[in-house]
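Student: sequence? don't have it. structure:
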């Protein structure tokens, strides 16, 4: 349970860690960082980061395997690209929340 001191109001839209079905960014306007949807977004970000760690380990294993074929390398690269996209979206969203708006969100396609 959080105390009243832990509840921080949001003063801008939050970039969510998922997109619409057609790939457009989703944003959240919530009164507090402890809202149900904010907590869900936090949980999904954590899951995406954990998944990225697993993808990285798998990609490293494929790259170290001299016998890995093109199919394995393409699969590992595809998963790595997906995970990198997730991590960049998380970084941009977190940067926006702490006030580090560098413009990369729009430049990076988020």
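Tutor: Ah, there it is. All values reported here derive from a predicted model rather than from experimental measurement.
Student: For the rest of this, base every contact and every neighbour count on C-alpha atoms.
Tutor: Will do.
Student: can you map out the helices along this protein?
Tutor: 36-64, 70-98, 104-107 (DSSP state H).
Student: then this one, side by side with the first:
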């Protein structure tokens, strides 16, 4: 059985927002590839939102409601990117236990 510190934190949440973990030794298996692809989509979305935010901050005509909506989307994207970074950091720690 895989030790708890070797479980992969998945980039999506389960019921009630609880984290989901993957227990597998097959890093190229279906669920691992699905998680990799989902992470890629999340990171791409965050990059697009960052570009939109940069443009919006340069635009003097953007109203407060538009900025508020963008801030909500950026908050969601930041939460997703943090989850991906945490997951990848945990994977690095497991693959190289001397790293720190």
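Tutor: Thanks, I have it. All figures in this text were calculated on a predicted structure; none of them were measured in a lab.
Student: For residue 15 of the first structure, find the nearest of the helices of the first structure.
Tutor: helix 70-98 (5.0 Å; Cα to Cα).
Student: so what does the closest one touch, helix or strand wise?
Tutor: Packing partners of helix 70-98 of the first structure (3 or more Cα pairs under 8 Å, 6 or more residues apart in numbering; DSSP states H and E): strand 14-19, helix 36-64, helix 104-107.
Student: Tell me which residues of that helix come out buried.
Tutor: For helix 70-98 of the first structure, a neighbour-count test (16 or more other Cα atoms under 10 Å) marks 76-77, 79-80, 83-97 as buried.
Student: Would you mind giving the residues in the second structure matched to that helix?
Tutor: Residues 64-92 of the second structure are matched to helix 70-98 of the first structure when aligned by TM-score structural alignment.
Student: Could you do stretch 26-43 of the first structure as well?
Tutor: Against the second structure, stretch 26-43 of the first structure falls on residues 20-37 (TM-score structural alignment).
Student: Wait, residue 49 of the first structure touches residue 89, no?
Tutor: No - when contacts are counted by Cα atoms under 8 Å, residue 49 of the first structure is not listed as touching residue 89 (11.0 Å).
Student: hang on, the earlier thing: so how far is the match of stretch 26-43 of the first structure off the chain centroid?
Tutor: Taking the mean of its C-alpha atoms, stretch 20-37 of the second structure sits 15 Å from the chain's own mean (Cα atoms, centre = their mean, to the nearest Å).
Student: likewise stretch 60-78 of the first structure?
Tutor: 24 Å.
Student: and it, how far apart are its ends?
Tutor: End-to-end distance for stretch 60-78 of the first structure, by Cα to Cα, to the nearest Å: 13 Å.
Student: What lies in contact with that stretch?
Tutor: With Cα atoms under 8 Å, 6 or more residues apart in numbering as the test, stretch 60-78 of the first structure has contacts from 55, 58, 59.
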